[in-house]
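1. 3D, please:
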Amino acid sequence: MLIVVAGSTGLIGRTVVSELREAGHEVRRLVRREPAAEDEHEWDPASGTIAREALDGADAVINLCGSSFQGRWNAARKRRIRASRIEPARTLSEAVAKHGIPTLLNASSLSFYGNTGDVAADETSGEGSGFLAEMVVDWEAATAVARDAGSRVVLLRTGLVLSPDGGLLSLLRPPVQWGMGGRLGDGRQYVAWISMPDEIAAIRFLLDNPDISGPVNLCAPDPVTNGEFTKALGRALRRPVLLPVPKAVVRAVLGEAADELALISLRVVPRVLCDAGFTFRHTDFDTALADVLRPSMPDR
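-> Here you go, the predicted structure:
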């Protein structure tokens, strides 16, 4: 297949490009600068422009664009979070429709469901409330042009991706390694996670299964609580996890973002993937952490 990837320099994008090429696919990368390699093609999602030849003959487009949710939010940061997702999705959806490209896989987030508490949500569940949930609704809606034109659109609602190379795990490791890690708040909020190998395998699975469209939850079948997550990270890093972080402290550090990132409960399950026969490599959180962290673990 000839696959065009946007967001190819991000945590997931780098691995997707490498894995697709190893599998024998031809990959073109969209970049927002002067192309520096044969496989690069310039685009500007803010203005809706893409190099004319970038999508010629493409079988699929994978859009993984989006700036990080992490950190303290203000009005400008929230505008960037929205624009970095909605503008690329709209531009690519229109291009997919114009070129008659059969498949668009567009990044999305489990934040769609808002705070699920102790109730397990799947792809049939409705949207939640809050800035991120509302943003995801608009993000996914930006792909409607491609869907209405007859292209297969898959919405990759991704959870916390376990990787030693970046993402939330890279932020959580140092405090635990320094003996300062602990559960956030009461620790009962759920974390929907997926290992990087399963994230990439799921994307490839969805590329190869033309009968699947719409939202797909990319997360392991067994979400864990924040308390379980923190204890498992301590075990994996061979460090004690002793000091819980009160909700007031989390909110003081993260402000508005605290209740949608650190303290939110996302108990979400991957019904579509499981029903379609996808086999997860990692379903146990301890095993997933050990496998992901093993290459970078210090000798003891």
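2. From here on, just use CA atoms for contacts and neighbour counts.
-> Will do.
3. which stretches of the protein form strands?
-> Ranges of strands within the chain are 2-6, 26-31, 40-44, 49-50, 60-63, 103-109, 152-158, 160-162, 190-191, 193-195, 214-218, 224-225, based on DSSP state E.
4. Go through these and name the closest to Leu266.
-> For Leu266, the closest of the strands of the chain is strand 190-191, at 5.1 Å, according to Cα to Cα.
5. ok, and what's touching that closest one?
-> If you take Cα atoms under 8 Å, 6 or more residues apart in numbering as the criterion, strand 190-191 is touched by 117-118, 160, 223-226, 229, 264-267.
6. For the comparison step, fold the sequence that follows:
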Amino acid sequence: MKIAVSGASGLIGGALLPALRADGHEVMTLVRRTPRTADEHRWDPQHRRIDPSLLADVDAVVNLGGTPIRPRPFTAGYKERLVCSRLDATTTISEALAAAAAADPGRPRVLLSASAVGYYGDTGSRTVTEKDRAGSDFLAQLCLQWEAATAPAEAAGVRVVHLRTGLVLDRGAMLVRVLGLVFRLGLGGRMGSGRQYWPWISLDDQIGAMRHLLTADVSGPVNLTGPAPVTNAEFTREFARQLHRPAVLPVPAFAINLALGEFGRSSVTAGQRAMPVRLEESGYRFTHPDLPSALRAATARRR
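-> Below you'll find the predicted structure:
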């Protein structure tokens, strides 16, 4: 397949590109800066500009673009960047794919477009699947708009998959780096009540699932989360066990919310007990089906 990838400079994109090339695919990346290699092609999602010829003969697009969501307060300016970067990138790609499909309607095309399990909002201990509705907080409504921006491609007959990704576990992930430092100093513990579910997935399975979904007969939302969800208390206990450190210093919810504001309330002390129903029904088999194996891989030291 010929595959275009946007947002390839992040954790997921950095692992996806070599995996796709190893599978024998022809891969091109969309970049906002001056291209450095023949595989890179410039576009301007902020102004919704892209050379129409770039996607004319692609079989698939993996859309990972968007300002990273960091553990920091959601100021008005930061919220605007989070929303605009996602909607601009997704709309630009979706409209370009729709034009390509109109010019060559016989070619099957697929768009794998990033989203997040934050789509569901805080769901407590209730199990959620792809059939559940969007939540009402900022991140949930952001995901709702983000997914809706693929409408032009869907209307043109492109198979669209919304990748509702959980917390990606890898030694390079910010979550693992930050928690690793805290726990190695002996300062780790549950966050808030610890009863909130943290929907995790290993980077190996994030990439494996995306490779699978390029050709699987699936469209619409797909939860990219591990099949054995755990609470924050269980997550932090296992994290400590992998590092041979204690997990005895809980961080109270009020401190998290005071420091991080809306981000803390929606992404740290809240959570989703999300299940990867559609992914498993499509035949995907996890490399890391449980948290211990995923964290073992994510915390292993480089040799």
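7. With both chains overlaid, what TM-score comes out?
-> TM-score for the superposed chains, counting by TM-score structural alignment, normalised by the length of the first structure: 0.96, backed by 296 aligned residues with a Cα RMSD of 1.2 Å.
8. Trp139 of the first structure: which of the strands of the first structure is closest?
-> strand 103-109 (7.3 Å).
9. Alignment lookup: Ile194 of the first structure to the second structure.
-> When the second structure is aligned by TM-score structural alignment, Ile194 of the first structure is paired with Ile201.
10. go on, Leu242 of the first structure?
-> By TM-score structural alignment, Leu242 of the first structure lines up with Val248.
11. Endpoint to endpoint, stretch 261-269 of the first structure covers what distance?
-> 18 Å (Cα to Cα, to the nearest Å).
12. what span of the second structure lines up against it?
-> Using TM-score structural alignment, stretch 261-269 of the first structure lines up with residues 267-275 of the second structure.
13. Please enumerate residues in contact with the matching stretch?
-> Under Cα under 8 Å, 6+ apart, the answer for stretch 267-275 of the second structure is 117-118, 120-129, 191-194, 196-199, 223, 225-230, 253, 256, 264.
14. Next up, the contacts around Thr67 of the second structure.
-> 81-82, 85-86.
15. how far away is it from Pro199 of the second structure?
-> Going from Thr67 of the second structure to Pro199 of the second structure by Cα to Cα gives 21 Å.
16. once aligned to the second structure, how far is whichever helix in the first structure runs longest on average?
-> Ranked by residue count under DSSP state H, the longest helix found in the first structure is helix 75-99. When the second structure is overlaid, helix 75-99 of the first structure sits 0.7 Å from its aligned residues on average, using mean Cα distance after the TM-score superposition for the first structure.
17. buried set for that helix?
-> Going by neighbour count (16 or more other Cα atoms under 10 Å), the buried part of helix 75-99 of the first structure is 78, 81-97.
18. Then stretch 114-126 of the first structure?
-> 114-116, 121-123.
19. Now do the same contact list for the spatially most central residue of the second structure.
-> Among the residues of the second structure, Thr165 comes closest to the average C-alpha position under Cα atoms, centre = their mean, at 3.9 Å. Counting by Cα under 8 Å, 6+ apart, Thr165 of the second structure touches 114-117, 201, 206, 223-225.
20. Tell me how far the counterpart of Thr127 of the second structure in the first structure lies from Pro223 of the first structure.
-> When the first structure is aligned by TM-score structural alignment, the residue opposite Thr127 of the second structure is Ala120. With the distance defined as Cα to Cα, Ala120 of the first structure ends up 9 Å from Pro223 of the first structure.
21. Who's the closest spatial neighbour of Leu11 of the first structure, skipping the chain neighbours?
-> Distances taken as Cα to Cα, 6 or more residues apart in numbering put Gly166 closest to Leu11 of the first structure, at 6.5 Å, once the chain neighbours are dropped.
22. What's the match for Pro221 of the second structure in the first structure?
-> Under the alignment (TM-score structural alignment), Pro221 of the second structure pairs with Pro215 of the first structure.
23. For its match, give its distance to Val154 of the first structure.
-> Taking Cα to Cα, one finds Pro215 of the first structure at 6 Å from Val154 of the first structure.
24. neighbours around the counterpart of the residue nearest to Leu11 of the first structure in the second structure, how many?
-> Taking TM-score structural alignment, the alignment pairs Gly166 of the first structure with Ala173 from the second structure. Other residues near Ala173 of the second structure come to 16 when the count uses other Cα atoms under 10 Å.
25. Surely Ala173 of the second structure touches Leu11?
-> Yes - at 6.8 Å, Ala173 of the second structure and Leu11 qualify as touching, with contact defined as Cα atoms under 8 Å.
26. Need the residues touching each of these two.
-> When Cα under 8 Å, 6+ apart defines a contact, no residue borders Ala173 of the second structure and Leu11 alike.
27. What is the burial count for the match of Leu242 of the first structure?
-> Residues lying near Val248 of the second structure (other Cα under 10 Å) number 15.
28. can you check Ala274 of the second structure too?
-> Look at Ala274 of the second structure: counted by other Cα under 10 Å, it has 32 neighbours.
29. Once you drop chain neighbours, what's closest to it?
-> Val128 (4.8 Å).
30. Next up, the contacts around Ser193 of the second structure.
-> Ser193 of the second structure makes contacts with 233, 252-253, 269, as judged by Cα under 8 Å, 6+ apart.
31. Would you mark the buried spots in stretch 210-225 of the second structure?
-> Per 16+ other Cα under 10 Å, stretch 210-225 of the second structure contains these buried residues: 210-214, 218-219, 221-225.
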